[in-house]
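Colleague: Just the structure for this:
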Amino acid sequence: MVVPDSSYTMVPFLKLREELTLYIASYLQPFDLLRYQCTSKELSTLDTEPIWEKLCEKRWKTWPRYRLTEERRNEIIEQNNNNNDNNNDNIDNTVGLLSNTSSWKERYFIIEQDATRMELRSEDLRHLNWYLCFVISGIRGEGLSGDHLSVEFTITGDYLLVPGYPPLPTQLIHQATPTTGNHIRQTLRGDQPFSTTQYLAISNFPPHFITRKSSDAEWLIVNENVMMVSRGVI
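Modeller: As a prediction, this is how the structure comes out:
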């Protein structure tokens, strides 16, 4: 039988020094950290902003459009110092997207919501950088950057502008595509399923299927002839 050391005293968790409770918090995942700070008044007042900043940096690391570079970090800091309340409509700019936020926790969840949503918006067409490649031959394109043409959608989103072609009428349709995407080659399908609630109609071409790449949070729009991918600031 082990006799407890009489000199040992149990310390209630909430009586731990703040640096210890913060040390524990630093090992938690985002939603666990939220729950952790909801368990007591004492924990709710912990300054976990440095922890949330590190979580932002880790989460956004593989997403070029959102990655927390030193330049973006400095812009956010400067923006906070200047209390800049101006809205920035450029959603390809992380700082603009976060222009009215003041905490790293808020930033984490704003970016998480934007980077993981699966509904393409007309603003995405208008404001993101888009690149197109032809894949008719089966040997061109499919991710080869040298084969990509820079294209853009008009500010109204009604036309796609492709070098060497007349403006192509475009419509983002919020309903299931008239056909399944089973005929699209596997190499063109990205790493998430095609949307079943929207597709992109361009001129009289076959329907363009929409998906989003979980690997870098960019959009992928494809049919059997072309693929278009969004690109963020690297």
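
Colleague: make it CA atoms for all contacts and neighbour counts henceforth
Modeller: Will do.

Colleague: so the residue nearest to residue 95 when sequence neighbours are not counted is in which element?
Modeller: Using C-alpha to C-alpha, 6 or more residues apart in numbering and skipping residues adjacent in sequence, the residue nearest residue 95 is residue 76, 6.1 Å away. Element membership of residue 76 [criterion: DSSP states H and E] is helix 70-82.

Colleague: I'd like the structure of this one too, to check against the first:
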Amino acid sequence: MQPVRRTSLIAQVTEQLRAEIRSGRWSIGSRIPTEPELTELTGTGRNTVREAVQALVHAGMLERRQGSGTYVIAASEVGGTLGKYFADARERDLLELRMALDTTAAALAARRRDDVDITTLRRLLDERTDKDWDNDNRAAIEADVELHRAIVVASHNAVYLEFYDSLLPSIEQVIRSRTSKSDDSYDSEHHEMVHAIIEGDQDRAAAAAKCFLDSLISEYPDAR
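Modeller: Have a look, this model is predicted:
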């Protein structure tokens, strides 16, 4: 038997880490295990793990953050490529794209949500409502993004979810930029949207999503 070449071993470990992301065990926005933990998980050395992680950084699936760790930013290479593209887009353009995505997702979720989705949406809506947008802005934004992602999950469309995940880092950036200028958290609109989804009212769910996104877009000058 021929010994496993180093390049083959790196490829195997890269695929092992990629599988953790694709399966959802390492979700979008989460920090992956530390390098020592990865060496134990994969049964390989630090250099092999380091190169495998770097391969996924280059693919746009992972992002190193100085002093914090390495985070999942996309569930696939395609998502990573889209994420890089969206990162340079104008805020109004992103909001107009989000209008199309969120209103459709809300309608699909109203039609397809199951009991697990309903429980998740109720919990996340409560968590979003409880956040203090003035004093804990970061936690509030995370709760907001998590709720909107859960609505896309409730659409039960895997392609939709992967595309939305590629947009999430840019969505978070737009929300951060906006909340630095305004303290309106649109609580009532989010309650209306989630309850419409839970009750299975597609038109009402889409209308609620459109309502607050229209308001957000109106804060930006029209594109010319």
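
Colleague: Please work out the TM-score for the two chains.
Modeller: TM-score for the superposed chains, counting by TM-score structural alignment, normalised by the length of the second structure: 0.30, backed by 109 aligned residues with a C-alpha RMSD of 5.4 Å.

Colleague: sorry, back to before: and the helix holding residue 76 of the first structure, which residues are buried?
Modeller: 73, 76, 79-80 (16 or more other C-alpha atoms under 10 Å).

Colleague: Determine the set of other helices and strands touching it.
Modeller: helix 94-97 (3 or more C-alpha pairs under 8 Å, 6 or more residues apart in numbering; DSSP states H and E).

Colleague: and the helix or strand just after the helix it packs on, what does it pack onto?
Modeller: Note on helix 94-97 of the first structure: by DSSP H and E, the next helix or strand toward the C-terminus is helix 104-116. Secondary-structure packing of helix 104-116 of the first structure (3+ C-alpha pairs under 8 Å, 6+ apart): helix 49-59.

Colleague: at 10 Å what do you get?
Modeller: helix 30-37, helix 49-59, helix 94-97 (3 or more C-alpha pairs under 10 Å, 6 or more residues apart in numbering; DSSP states H and E).

Colleague: what number of residues lie near residue 82 of the second structure?
Modeller: Per other C-alpha atoms under 10 Å, the neighbour tally for residue 82 of the second structure reads 18.

Colleague: Identify the spatial nearest neighbour of it, chain neighbours not counted.
Modeller: In space, residue 82 of the second structure is closest to residue 166, 6.0 Å off (C-alpha to C-alpha, 6+ apart).

Colleague: Residue 50 of the first structure and residue 22 of the first structure: what is the separation?
Modeller: 10 Å (C-alpha to C-alpha, to the nearest Å).

Colleague: scratch that, residue 36 of the first structure
Modeller: From residue 36 of the first structure over to residue 22 of the first structure (counting by C-alpha to C-alpha), the distance is 11 Å.

Colleague: Residues that sit against both of these two, list them.
Modeller: Residues within reach of residue 36 of the first structure and of residue 22 at once, by C-alpha atoms under 10 Å, 6 or more residues apart in numbering, are residue 43.

Colleague: quick one: what helix or strand has residue 209 of the first structure in it?
Modeller: strand 209-212.

Colleague: was I right about residue 221 of the first structure contacting residue 202?
Modeller: No: counting by C-alpha atoms under 10 Å, residue 202 is not a contact partner of residue 221 of the first structure; they are 11.1 Å apart.

Colleague: out of the two, which sits in the more crowded spot?
Modeller: residue 221 (24 against 17).

Colleague: Does the more buried one lie in a helix or a strand, and which?
Modeller: With DSSP H and E as the test, residue 221 of the first structure turns up in strand 219-222.

Colleague: one step back: what's the most buried one of the helices and strands packed on helix 104-116 of the first structure?
Modeller: helix 94-97 (a mean of 20; mean count of other C-alpha atoms under 10 Å).

Colleague: Just list what that helix packs against, helices and strands only.
Modeller: helix 70-82, helix 104-116.

Colleague: Tell me which of these sits nearest to residue 150 of the first structure.
Modeller: Judged by C-alpha to C-alpha, the one of these that comes nearest to residue 150 of the first structure is helix 104-116, at 22.2 Å.

Colleague: buried residues in that closest one?
Modeller: 104-105, 107-108, 111, 115.

Colleague: Against residue 230 of the first structure, how distant is the closest residue in space to residue 105 of the first structure that isn't next to it in sequence?
Modeller: Of all residues not flanking residue 105 of the first structure in the chain, residue 52 sits nearest, at 5.4 Å (C-alpha to C-alpha, 6+ apart). If you measure residue 52 of the first structure against residue 230 of the first structure using C-alpha to C-alpha, the figure is 28 Å.

Colleague: cool, and residue 161 of the first structure?
Modeller: 15 Å.

Colleague: more neighbours, the two?
Modeller: Each of residue 161 of the first structure and residue 230 has its neighbours counted (other C-alpha under 10 Å); residue 230 has more, 22 against 17.
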